[in-house]
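Enquirer: this is a predicted model, with the sequence first.
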Amino acid sequence: MLEQFKQTPLLVLIVEDNTALAANIIESLKEFNIECDYAKNGIQALSLAQLYQFDVIISDILMPAMDGITICRKLRALDVTTPILLLTALGHIEDKVTGFSVGADDYLVKPFEMLELVARIRSLSEKQRINPSRLVVEDLQVDLKTHTVSRAGKPIFLSPTCWELLVFLMRKSPSLVSKEQIEQHLWRHNGTPETDVTKVHLYRLRQAIDKSFDCPLLHTIRGQGVVLGRRHVKASA
């Protein structure tokens, strides 16, 4: 039974003012192929969550100075979309509603079994992998919830077709994508487009995401297709 939890290695941020409890959780999670970084307070948590890409953030609620609810609210305000699991001794439904309302993804009441914590961590990580809310390629970001695009913090506005094209290319990055793959995706419900339509949309997308920046991200490989990213890495399967 334990083997099913020892899957892909994960990186988790533990936010807990009780150092003994945090150490116990960190040591226990190692057995399940889950490595942890540790933040003793909210300030450390906010800093680490912006510096590193964690699979899940686990935060206690009842902490001095900055509680878990505030940490969660601030992380979401900073556009940190990492799944957040709140740990607390509070089991009232009102407390759970408050946690979910500020952006928490799950809630576990103390005391808990380690296997349940591991199962919830794995579940949150898998949901994030399958349905990420944000796509990132270098300094280019797409928020799938708000339908916004930015590069180096600068907003970029796209037509609906260019938006769909960009999302498709970002999901494929850093793989090479052929013109045929693009056309099959964009016009899968409307048949084959006119000859130059795909080329026009690629041109418009390139103008939007590359023209005002020093380093281009959208590259055309003659006779093969396009690549989104700084380097041409591999051909798409």
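Expert: Cool, the structure landed. A quick note: this is a predicted structure, and the numbers were derived from the prediction, not measured.
Enquirer: could you use CA atoms for every contact and neighbour count after this?
Expert: Fine.
Enquirer: now the helices: where do they sit in this protein?
Expert: 19-30, 42-51, 68-77, 93-101, 114-130, 160-172, 179-186, 197-210 (DSSP state H).
Enquirer: nearest to residue 10 among these would be which one?
Expert: Judged by Cα to Cα, the one of these that comes nearest to residue 10 is helix 114-130, at 8.2 Å.
Enquirer: deepest-packed of the helices of the chain, please.
Expert: helix 68-77 (a mean of 20; mean count of other Cα atoms under 10 Å).
Enquirer: take the helices of the chain and lay them out in a markdown table including distance to residue 136.
Expert: Formatted as a markdown table, the helices of the chain follow (distance: least, Cα to Cα, whole Å):
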| stretch | distance to residue 136 |
| --- | --- |
| helix 19-30 | 28 |
| helix 42-51 | 14 |
| helix 68-77 | 17 |
| helix 93-101 | 25 |
| helix 114-130 | 13 |
| helix 160-172 | 7 |
| helix 179-186 | 19 |
| helix 197-210 | 13 |
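Enquirer: take this one as well and set it beside the first:
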Amino acid sequence: MPHVLVIEDDEVTAREIALELAAHGISADRVHSGNEGLKAAQEPHYDAITLDLMLPGMDGLSLVKQLRERGISTPVLMISALGDVDERVRGLRAGGDDYLTKPFAPDEMAARIEVLLRRQQPAQTKLRAGDLELDLITHIARRGGRELSLLPTEYRLLEFLMRYPGQVLTRAMIFESVWGLRFDPGTNLIDVHIARLRRKVDAEGEPSLIRTVRGSGYRLG
């Protein structure tokens, strides 16, 4: 079972994070200050960390920077009530791996942690989902031996979906990973590209591999 360290000074938020992770089969330990978090995060048995940026004793940016300087590469999901883009950039430069703004949906937080956990898996040169195959070297996609003609954005979108088969990927996660932009809830850009990708992936008579999860996002398989 994956093991996550939750560094959060608000007891209610820390408990909610731990409960949501438990519902996804992920165990969690909680600490409530920056100094406690720095000490605990150096233990080798944690697979990921959720880190509040505003902590007593030591702020989250300083904490994650110290971890990286000490060679600790445990993936970090930074969480903050600050919606400032500069704060997000500063945090990622300090060595964080992803960022979530309060208030957040618990399932969004858990989905991002699951993505960070999967990134720990060994590098692959090919991705497969059923009869769908993506060659990460040649950038060629095939389904049932049939080569798919994908535009660059469609390729990136398919690659992101195939890296996390069976997992619900939220629109915010897709937008940030594929387009590299902060998600705008008013845009239909993702839905348009998903529809185009489906038309190329699913030939007549083939079952659809890209599924819509109402109110959440999309999943492959």
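Expert: Good, I have the coordinates. Keep in mind it's a predicted model, so treat the numbers as computed, not measured.
Enquirer: out of the helices of structure 1, nearest to residue 218 of structure 1?
Expert: helix 197-210 (6.2 Å).
Enquirer: find me the equivalent region of the closest one in structure 2.
Expert: On structure 2, no counterpart of helix 197-210 of structure 1 exists by TM-score structural alignment.
Enquirer: and the angle from that helix to helix 179-186?
Expert: 90 degrees (axes from the mean of the first three to the mean of the last three Cα atoms, to 10 degrees).
Enquirer: helices and strands around helix 197-210 of structure 1, which ones?
Expert: Counting contacts by 3 or more Cα pairs under 8 Å, 6 or more residues apart in numbering; DSSP states H and E, helix 197-210 of structure 1 is packed against helix 160-172, helix 179-186.
Enquirer: can you check which part of structure 2 the first one sits on?
Expert: Here helix 160-172 of structure 1 fails to align to any part of structure 2, judged by TM-score structural alignment.
Enquirer: how distant is that helix from the center of its chain?
Expert: 17 Å (Cα atoms, centre = their mean, to the nearest Å).
Enquirer: with distance to residue 100 of structure 1 as extra columns, can I get the helices and strands packed on helix 197-210 of structure 1 in a markdown table?
Expert: Shown next, in a markdown table, are those (distance: least, Cα to Cα, whole Å):
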| stretch | distance to residue 100 of structure 1 |
| --- | --- |
| helix 160-172 | 28 |
| helix 179-186 | 35 |
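Enquirer: quick one: which of the ones you listed is nearest residue 76 of structure 1?
Expert: Here helix 160-172 is closest among these (Cα to Cα), at 21.8 Å.
Enquirer: count of neighbours near residue 169 of structure 2?
Expert: Residues near residue 169 of structure 2, counting by other Cα atoms under 10 Å, number 24.
Enquirer: what separation is there between it and residue 114 of structure 2?
Expert: For residue 169 of structure 2, the distance to residue 114 of structure 2 equals 10 Å [Cα to Cα, to the nearest Å].
Enquirer: that older thread, and the helices of structure 1: which comes nearest residue 228 of structure 1?
Expert: Of the helices of structure 1, nearest to residue 228 of structure 1 by Cα to Cα is helix 160-172, at 6.3 Å.
Enquirer: which helices and strands sit right next to the closest one?
Expert: Helix 160-172 of structure 1 packs on strand 134-137, helix 179-186, helix 197-210, strand 225-228, going by 3+ Cα pairs under 8 Å, 6+ apart.
Enquirer: as TSV, those with distance to residue 60 of structure 1 would be great.
Expert: Putting these into TSV (distance: least, Cα to Cα, whole Å) gives the following:
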stretch	distance to residue 60 of structure 1
strand 134-137	25
helix 179-186	43
helix 197-210	40
strand 225-228	39
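Enquirer: find the nearest non-adjacent residue to residue 97 of structure 2, please.
Expert: Nearest-residue entry for residue 97 of structure 2: residue 76, 5.3 Å, with adjacent residues in sequence omitted and distances by Cα to Cα, 6 or more residues apart in numbering.
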